[in-house]
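Engineer: Let me see the structure of the following:
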Amino acid sequence: MASTTFALVDARKSILEDGFFSMDDSVVGEHVLEMEQKDFPFASEYGLEFCKLNLLDDTRIRSILESFFPRPGLGLCLKYSNDPGHIFSFRKGGAKAGLRVLIVQLWSVGSRAGYWGGSHLLSLPAVRAANGSWEVPSSALKRAGCKETEIKFEQGGLAILDARLAFEIKDGFTITSAFATEDEVKTWAKMLLPRSPELAAKVTEMESIYTKIGVNFAFEDPEPR
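Structural biologist: Predicted structure coming up:
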């Protein structure tokens, strides 16, 4: 699936020092478009296959995750739309909080994002946002000496970032997944799926193929009509 040269050592260095790593990838852009055309059915066979194909099957993503965590666990998969002028992070606490969560963003064609390099290592003021993440004021980032790197995903692409990093979705949208350490993901709410043999089989397939990566799903009975 890779469209440009990938080197794990460079990706790790970028995530550790800058807080993020990104790549253009037209295939990812095509898959994200297909997901959009189907109205983002995350809790379905198609949605699980999308996660498997674009996250677990991608050797670039998998190698980065496994290089940071002994057994990373998938604990979130949602769409995040553009919200220009608002800067978010998924975790706060800076260096003291440690690297416990990595975020994978699959970007739509024509998306534009801003990443504030080095912000993952700083304890910055933040308030809880409506989307469940933390909103960080740009003034605090600038005072701390952080510089914004703007990236345009012309044909789509992917980014992997430390969850403490401050970022902005300026145009487009991203399908965002969170992978955490094994003990961290145990504290998260389960991703709920309707109980069905087909979905159970798909989850079992994901768990059996990639034994070094956990998936934090639980099944619930569908509501009666």
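
Engineer: Going by C-alpha atoms from here, please, whenever you check contacts or count neighbours.
Structural biologist: Will do.

Engineer: Closest to the centroid, which residue in this protein?
Structural biologist: residue 104 (2.6 Å; Cα atoms, centre = their mean).

Engineer: element containing the residue nearest to that one when sequence neighbours are not counted, please.
Structural biologist: The shortest distance from residue 104 to any residue other than its chain neighbours is 4.5 Å, reached at residue 160 (Cα to Cα, 6 or more residues apart in numbering). Secondary structure from DSSP states H and E places residue 160 in strand 157-162.

Engineer: One more sequence to fold, the one below, so I can look at both together:
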Amino acid sequence: MRVRGIIELFFKWSGLGLLKAFGLSPSLVFSFLNNTTNELNEDTEGVNKGKDKVKVLVVQLLSSDFRMVFYKRSHLHPLRAKLVRIGLLDVPQESLERDEIKPFEVKTKEGGLAIIDGRLGFRMLEGVTIMAGFAVEEELKYWSKMRLPKTMGLQRKIKDMESERIGINVEFISLGLKGGNDIPSTTQPK
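Structural biologist: Predicted coordinates for the structure are as follows:
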């Protein structure tokens, strides 16, 4: 099954809101988001009751010789992560110190693909990953649009990629006459 089919199985409609490459940071555990749109829903044990309410899926294209640790069941807990410069959330180690959260290492010799809940904690040990984040409309409205150069070819390609079930959260901008990089990072919150 193609990635599009998997995304459509989870969501009635979603939008691509992030597309970015990340390198390793073995000393940090990341998450793409804490609990979406301020929805905590904790019971007395601190477990998120919204486990069946996935609002963001992150598709990770993994390089060859890639190593990553995923933290199973971390997406069911409030991780109290803080935004760091690269646009991901840094998860404090103490948020992972629960009996039900287990580290699980993944190694790829020839590269690979992972599709994870956006709340899942992960640590990149070796290699690089390209991440594509897909969010439901109620979450995507809080995200800044991805800013891309306004060219006919790129606008046409984006239009071809969109479908009835998957949109793309993008703003096309005209590049300055100097030709420099006028497109700032799109991973910071609005």
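
Engineer: Assuming the best superposition, what's their TM-score?
Structural biologist: Overlay of the two chains. TM-score (TM-score structural alignment, normalised by the length of the second structure): 0.81; 165 aligned residues with a Cα RMSD of 1.6 Å.

Engineer: quick revisit: show me what contacts the counterpart of the residue nearest to residue 104 of the first structure in the second structure?
Structural biologist: Using TM-score structural alignment to pair residues, one finds that residue 160 of the first structure aligns to residue 115 in the second structure. The contact partners of residue 115 of the second structure, by Cα atoms under 8 Å, 6 or more residues apart in numbering, come to 57-60.

Engineer: try 10 Å
Structural biologist: With contact set as Cα atoms under 10 Å, 6 or more residues apart in numbering, residue 115 of the second structure has these partners: 3, 6-7, 57-61, 131-133.

Engineer: now those: which count as buried?
Structural biologist: Applying 16 or more other Cα atoms under 10 Å to the contacts of residue 115 of the second structure, the neighbour count classes 7, 57-61, 131-133 as buried.

Engineer: I'd like to know which of those are part of strands.
Structural biologist: 57-61, 131-133 (DSSP state E).

Engineer: Which two among those residues are spaced furthest apart?
Structural biologist: Farthest pair in these (Cα to Cα) is 57 and 61. Separation: 13.0 Å.

Engineer: any idea how far residue 89 of the second structure is from residue 143 of the second structure?
Structural biologist: Between residue 89 of the second structure and residue 143 of the second structure the distance is 14 Å, computed by Cα to Cα, to the nearest Å.

Engineer: Can you show me the strands along the first structure?
Structural biologist: With DSSP E as the criterion, the first structure has strands at 20-24, 73-81, 88-89, 101-107, 111-117, 127-128, 134-135, 147-153, 157-162, 166-171, 173-180, 191-194, 214-215, 217-220.

Engineer: Return the most buried member of those.
Structural biologist: Mean neighbour count (mean count of other Cα atoms under 10 Å) peaks for strand 101-107 among those, with a mean of 27.

Engineer: so where is that strand in the second structure?
Structural biologist: By TM-score structural alignment, strand 101-107 of the first structure lines up with residues 56-62 in the second structure.

Engineer: any idea what sits nearest residue 148 of the first structure, other than its immediate chain neighbours?
Structural biologist: residue 116 (4.3 Å).

Engineer: By residue count, what's the longest helix in the second structure?
Structural biologist: Assignment by DSSP state H gives helix 152-161 as the longest helix of the second structure.
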